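1. From the sequence below, what's the structure:
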Amino acid sequence: MSLKSFQFQLANLRPWLTLFAVVWLLGSFGLGWLVNSLLIIVGLIFLVPIIGFFGFRWWLQRNVITDKCPACGFEFPGLKNTQLQCPNCGEVLSVQDEHFQRVAPEGTIDVKAVEIPTNLLE
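-> The predicted model follows:
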């Protein structure tokens, strides 16, 4: 083993040895609370996104439903207890009892009035 390869191996270990020395010195001076708080912060940085991801998936499974539009039969997802518009036909719907229902009363027919110009015969 040559001196250059030994120096190269020490260069790779230098950051870890420095970290170990700093932690050991802080612990010996009674600053263990600082090290503990830093470890807790690092642990929270890794745990909070994981817990948030699984919490959001749980919330989505409980609050997103997929049903067919009662007007045109197009199937799409929606959130419970909200009003939304069908992306296919534009019908305004509400989500109740895990099914889409029209906001307009049953039997209502939506009509758009179109003005037809009259031409005079001469």
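2. rest of the way, CA atoms for contacts and neighbours
-> Fine.
3. for the biggest helix by length in the chain, which positions count as buried?
-> Counting residues, the longest helix found in the chain (DSSP state H) is helix 32-63. The neighbour-count criterion (16 or more other CA atoms under 10 Å) identifies no buried residues in helix 32-63.
4. Let's see this one next, to set against the first:
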Amino acid sequence: MNFRNIQFNPSHLLSGLRPWLNLFIALWLLGSFGLGWLVNSFLILLGLLSITPVILFFGFRWWLQGNLVGGCCPVCGNEVTGLNNTQLQCNSCGEKLLIREKQIQRFSAEGTIDVEVTEVSYNSPEDS
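-> Model prediction:
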């Protein structure tokens, strides 16, 4: 390693700080001339712009926790997830589903009656 090529350049170190120093000096001068209200309003605006994304993030999470519904498809039993009061399609069987009042139901046209079929065994008297 050759130590002769290493040089110390203080102007290179301060080049990254120069924009921040200029901003600080400008704000200090505005405050000293009685324009402190301008500096305060700028800082308040900067604070609001920095806190707004945080508030929006937590607000969206709160809304999502109240409206995200998960359950099983009533046709095939596959796990499905969707938003409350929306329609979706099961990824496994392709059945159209409706999420209403945090319940997953089959989507059917108005006036359709949904029935469940049960198998009944019948032994005729002739079979015995």
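5. and the longest helix of the first structure, how far from the second structure on average?
-> The superposed helix 32-63 of the first structure is, by mean CA distance after the TM-score superposition for the first structure, a mean 1.0 Å from where its aligned residues fall in the second structure.
6. what span of the second structure lines up against that helix?
-> Counting by TM-score structural alignment, helix 32-63 of the first structure lines up with residues 36-67 of the second structure.
7. So which residue is smack in the middle of the first structure?
-> Phe56 (6.3 Å; CA atoms, centre = their mean).
8. what about it, distance to Val64 of the first structure?
-> Counting by CA to CA, to the nearest Å, the gap from Phe56 of the first structure to Val64 of the first structure is 12 Å.
9. Please apply the same query to Leu25 of the first structure.
-> 53 Å.
10. And for Ile45 of the first structure?
-> For Ile45 of the first structure, the distance to Val64 of the first structure - CA to CA - is 29 Å.
11. Where in the first structure does stretch 89-105 of the second structure align, residue-wise?
-> Aligning stretch 89-105 of the second structure against the first structure (TM-score structural alignment) gives residues 85-101.
12. What residues of that stretch count as buried?
-> By neighbour count on 16+ other CA under 10 Å, the buried set for stretch 85-101 of the first structure is Cys86, Glu91, Val92, Leu93, Ser94, Val95, Glu98, His99, Phe100, Gln101.
13. and these as a markdown table, adding secondary structure and distance to Phe29 of the first structure?
-> Putting those into a markdown table (DSSP: H, G, I helix; E, B strand; the rest coil; distance: CA to CA, whole Å) gives the following:
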| residue | secondary structure | distance to Phe29 of the first structure |
| --- | --- | --- |
| Cys86 | coil | 66 |
| Glu91 | coil | 70 |
| Val92 | strand | 68 |
| Leu93 | strand | 67 |
| Ser94 | strand | 64 |
| Val95 | strand | 62 |
| Glu98 | coil | 62 |
| His99 | strand | 65 |
| Phe100 | strand | 66 |
| Gln101 | strand | 68 |
